[in-house]
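Asks: next one to model:
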Amino acid sequence: MHQLLVFRDQKLLNHALTHRSYINENPHTQTHNERLEFLGDALLNFLSGEYLYSLYPEKEEDELTRMRSALVNELQLAEFARDVGIPEKMLLGKGAILEKGQENPNLLSSTFEALVGAYYLDSNSDVEAVRLVVQPLFNSVAEDIVAYSSNLDIKNTFQEWVQHNISPKPPQYVTLQISGLSHNPVFLSKVLVNGKQFGEGRGNSKKQAEKAAARNALSNKDALLKIHK
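Replies: Model (predicted):
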């Protein structure tokens, strides 16, 4: 069992894992986890900022801000929730279970935040105790976060290359397909330059797919330049 799920006060642990939908169907249970979610969100923003500030002394404020956003965004926190074993322990209402709430990134990330807040309280409000359990999670994705933040402006980079080398007109992005489950869709997009396809990419949102398409186009830009001239 992950250390983040080891509590002295089991009632506090259950509180952190209890979604509002469970309260609605189990009136004897009085408390859902939304206040703890608020506390955990504040802790994670502070700890992630401190972590990145110490780890990357050469980076400026704007890049650190982008990296922090990536480190504690909904999808990343949902991954942390899976890593520590939260899905099978969440207390959800029957409707939420039928809708596969245990796989919903929003519910997972919210529960992870609540768990962090509860762990802080269970540790006598000791930030160091929370730092010790979340830092290994941060370490596990630090390199990916750097790569992600460096790609946040990938569409702008590709547009500048296009306008410098091919055409003053900006690239156009077209969504080709949306597949997957309703709560976890997969978008397929292509990027066109003067009506010709330069790249293709997938992502869990339209923006992510477009960035992946721009990245794909840039990785093949020299060959594509010869073909499309």
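
Asks: only C-alpha atoms from now on, for both contacts and neighbour counts.
Replies: Fine.

Asks: remind me, longest helix of this structure?
Replies: helix 127-150 (DSSP state H).

Asks: list the buried ones in the next helix or strand after that one?
Replies: Once the chain leaves helix 127-150, the next helix or strand it forms, by DSSP states H and E, is helix 154-165. Within helix 154-165, the residues that qualify as buried are 154-155, 158-160, 162, counting by 16 or more other Cα atoms under 10 Å.

Asks: so what does helix 154-165 touch, helix or strand wise?
Replies: helix 206-219 (3 or more Cα pairs under 8 Å, 6 or more residues apart in numbering; DSSP states H and E).

Asks: just to revisit the earlier point, of the buried residues of helix 154-165, closest to Ser179?
Replies: Lys155 (23.0 Å; Cα to Cα).

Asks: following up with a second sequence; could you model it the same way so I can compare the two?
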Amino acid sequence: MNAAKLESIIGYRFRNIDLLERALTHRSWTHENRRSESDNESLEFLGDSVLGLAIAEHLFTEFPDAAEGELTQMKHRLVSMPTLASIASSIGLGDFIGLGRGEEASGGREKPAILADALEAVIGAVFIDGGYIEARSFIVRLFRPELKRIAPDRVADHKSRLQELLDRK
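Replies: Take a look at the predicted model:
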């Protein structure tokens, strides 16, 4: 893995590069190589929570008059697997993930779930390495294109829109 290249792409320089390496180690790699090193699953768990908090904080600040339901819908869309996978793909994160031979052969570098999980793990690693403020800045920077497209009136799903229309009538 070329850590310096990835750091340049994501705009964050790790103090502890081992965290980045762990964030990009899929369980298939550790299993096939019979290594005792940790995979990225616990960092993914942490990153998911940090991501949710940072996005919720950003939306709360950006849309102070939005209803709770609107904020929830916006957050749900932003932290969804398709959005995470799209962002991970846009920065080429798949090229840096350590995969086992089987996962590699089955196209693991392009699988949305693997990409989304790896991005969450990187977020967790940034949080451990630099704290919440650094992680929040990192998230807002990575999610900027998505954050520009989101607005309370654009997030309701069709079922919610129908329900709102029926409620008004």
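
Asks: on that earlier part again, neighbouring contacts of the longest helix of the first structure?
Replies: 3-4, 47-48, 51, 63, 66-67, 70-71, 80, 116, 119-120, 123 (Cα atoms under 8 Å, 6 or more residues apart in numbering).

Asks: tell me what angle it forms with helix 154-165.
Replies: Using axes from the mean of the first three to the mean of the last three Cα atoms, to 10 degrees, one finds that helix 127-150 of the first structure and helix 154-165 are set 20 degrees apart in direction.

Asks: for helix 127-150 of the first structure, buried residues please.
Replies: 130-131, 134, 137-138, 142, 145-146, 148-149.

Asks: tell me where the first structure has strands.
Replies: Assigned by DSSP state E, the first structure shows strands spanning 172-181, 184-193, 196-203.

Asks: scan the second structure for its longest helix.
Replies: Max-length helix for the second structure by DSSP H is helix 41-62.

Asks: and it, which stretch of the first structure?
Replies: Aligning helix 41-62 of the second structure against the first structure (TM-score structural alignment) gives residues 34-55.

Asks: so how far does the matching stretch sit from its counterpart in the second structure?
Replies: Following the fit onto the second structure, the mean deviation recorded for stretch 34-55 of the first structure is 0.5 Å by mean Cα distance after the TM-score superposition for the first structure.

Asks: contacts for that stretch next, please.
Replies: Counting by Cα under 8 Å, 6+ apart, residues outside stretch 34-55 of the first structure touching it are 16, 19-20, 64-65, 67-68, 71-72, 110-118, 131, 135, 138.

Asks: Ala81 of the first structure is in contact with Leu108, isn't it?
Replies: Yes. Here Ala81 of the first structure reaches Leu108: they are 6.0 Å apart, a contact under Cα atoms under 8 Å.

Asks: if we can go back for a sec, could you dump the buried residues of helix 154-165 of the first structure to TSV with distance to Ala217 of the first structure?
Replies: TSV is the format used below for those (distance: Cα to Cα, whole Å):
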residue	distance to Ala217 of the first structure
Ile154	10
Lys155	10
Phe158	8
Gln159	11
Glu160	13
Val162	10
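
Asks: out of the residues you listed, which one sits closest to Lys206 of the first structure?
Replies: Using Cα to Cα, those come closest to Lys206 of the first structure at Lys155, 12.8 Å.

Asks: the closest one and Phe198 of the first structure, how far apart?
Replies: Lys155 of the first structure sits 13 Å away from Phe198 of the first structure, going by Cα to Cα, to the nearest Å.

Asks: Gly94 of the second structure pairs with which position in the first structure?
Replies: That one, Gly94 of the second structure, aligns with Pro87 by TM-score structural alignment.

Asks: nearest spatial neighbour of that match, chain-adjacent residues omitted?
Replies: Gln102 (4.9 Å; Cα to Cα, 6 or more residues apart in numbering).

Asks: same thing with Gly203 of the first structure?
Replies: In space, Gly203 of the first structure is closest to Ala209, 4.2 Å off (Cα to Cα, 6+ apart).
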